[in-house]
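Novice: sequence and predicted structure are below.
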Amino acid sequence: MDPFQNMQDWRKNMDRFFGENFWGEFEGIMKPPIPHINLYKSDNEILCYVSIPGLDDIDKVDVYVDYATLEIRGVISLQPQHHQLVHEEILQGSFERKIDLPYPVRGDKIHASYKNGLLIIQLHRLIHQETSKNRIKIRSIED
């Protein structure tokens, strides 16, 4: 008996019992997130290395920063023309990653470049301006 067929049968039974969308809840667990990311920090700078192989058009990737969150969206497509996929280990398809940054970053000082399959994003720490103490004048209210 084929063990893979047993697994498919088991999966179909689970779908019938729990509903068609049962496996959708586990997709993030069963599939590793793409693209793979390395995040490095210093006192005032964050470097984010994003593995995006075969990117031929940088306009297919969007990078957003909001305070202390980095969001990357795009498509990884490696399918050569006139060929059929036989074995897949390099993950591909549409992706969306949200990364919590170790500290807030400046929205006006972000640099991104793509070279040798790596998207490199350079972010600078948001330094809060010193605020001075302001004395509040108290007024007397007469009855």
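Specialist: Now that the structure is in, tell me what you want to look at.
Novice: from here on, contacts and neighbour counts on C-alpha atoms
Specialist: Will do.
Novice: pull the distance from the lengthiest helix in the chain to the chain's centre.
Specialist: The residue-count maximum for a helix in the chain (DSSP state H) belongs to helix 3-18. With CA atoms, centre = their mean, to the nearest Å as the basis, helix 3-18 stands 31 Å off its chain's centre.
Novice: can you count the residues close to residue 105?
Specialist: 23 (other CA atoms under 10 Å).
Novice: thought it was touching residue 122?
Specialist: No. Counting by CA atoms under 8 Å, residue 122 is not a contact partner of residue 105; they are 10.1 Å apart.
Novice: picking that back up, next secondary structure after the longest helix of the chain?
Specialist: Note on helix 3-18: by DSSP states H and E, the next helix or strand toward the C-terminus is helix 27-30.
Novice: so which elements touch the very next helix or strand once past that next one?
Specialist: Counting by DSSP H and E, the next helix or strand C-terminal to helix 27-30 is strand 37-41. Packing partners of strand 37-41 (3 or more CA pairs under 8 Å, 6 or more residues apart in numbering; DSSP states H and E): strand 45-51.
Novice: one more structure, for comparison:
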Amino acid sequence: MALLPYEPFRQIDDWRRGLVRLFDEGFWKEMFAPVGPRVDVYETPEDVVVQCEIPGLVKQDDVSITVDNNQLTIAGVIKRQTETTDDRNLYRQERFYGRFSRTLTLPAPVQEENVRATYKNGILEIRLPKAKSDRGRRIPIEFQ
């Protein structure tokens, strides 16, 4: 009979790994997915860039972008073009339409007045120039 070392927290660790696997897989991932359009956020040396997937926008008034206190809010409405006939057979309806809103905390302070946004091929790209901070500036020393 082999002797096994005593590991008092082994069962707790196995239980924790099971919970992580439960919440990282399956319908839980979709259930707790963020509401609103999907986004990618990344930084360049000069900008914070947000790319937002919003297919179906027709005009500029369909979307609103606001920046306030290091929070970016993207809100709007996607209108669906519907057919006038009522005798069609609808088998599946997965495309999103209606009102949407998404608020993100930005990873760096930005200049709110110089934000640029472009929309092409269903992707809304928002470029937010980073705010110049006084961190890292040289402090003069007074010699007496």
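Specialist: Thanks, I have it. Note that this is a predicted model, so its numbers are computed, not measured.
Novice: before we move on, the earlier item: which bit of the second structure covers the longest helix of the first structure?
Specialist: Alignment note (TM-score structural alignment): helix 3-18 of the first structure is unmatched in the second structure.
Novice: ok, stretch 97-117 of the first structure next?
Specialist: Taking TM-score structural alignment as the measure, the second structure aligns residues 102-122 with stretch 97-117 of the first structure.
Novice: centre of the chain to the matching stretch, how far?
Specialist: 11 Å.
Novice: show me the contacts for the residue nearest the centre of the second structure.
Specialist: Centroid-nearest residue in the second structure, with CA atoms, centre = their mean: residue 39, separated by 4.0 Å. Shown in contact with residue 39 of the second structure (CA atoms under 8 Å, 6 or more residues apart in numbering): 50-53.
Novice: which stretches of the second structure form helices?
Specialist: Assigned helices in the second structure, in chain order: 10-24, 27-31 (criterion: DSSP H).
Novice: what about the longest strand seen in the first structure, how far off from the second structure?
Specialist: Secondary structure assigned by DSSP state E gives strand 105-115 as the longest strand of the first structure. Here the mean offset of strand 105-115 of the first structure against the second structure after fitting is 0.8 Å, by mean CA distance after the TM-score superposition for the first structure.
Novice: which residues sit against that strand?
Specialist: Outside strand 105-115 of the first structure, the residues within contact range by CA under 8 Å, 6+ apart are 58, 65-68, 119-126.
Novice: let's see that with 10 Å instead.
Specialist: If you take CA atoms under 10 Å, 6 or more residues apart in numbering as the criterion, strand 105-115 of the first structure is touched by 44-53, 55, 58, 63-70, 119-127.
Novice: now do stretch 96-107 of the second structure
Specialist: 34-39, 41-43, 48-50, 52, 54-56, 62-81, 128, 130.
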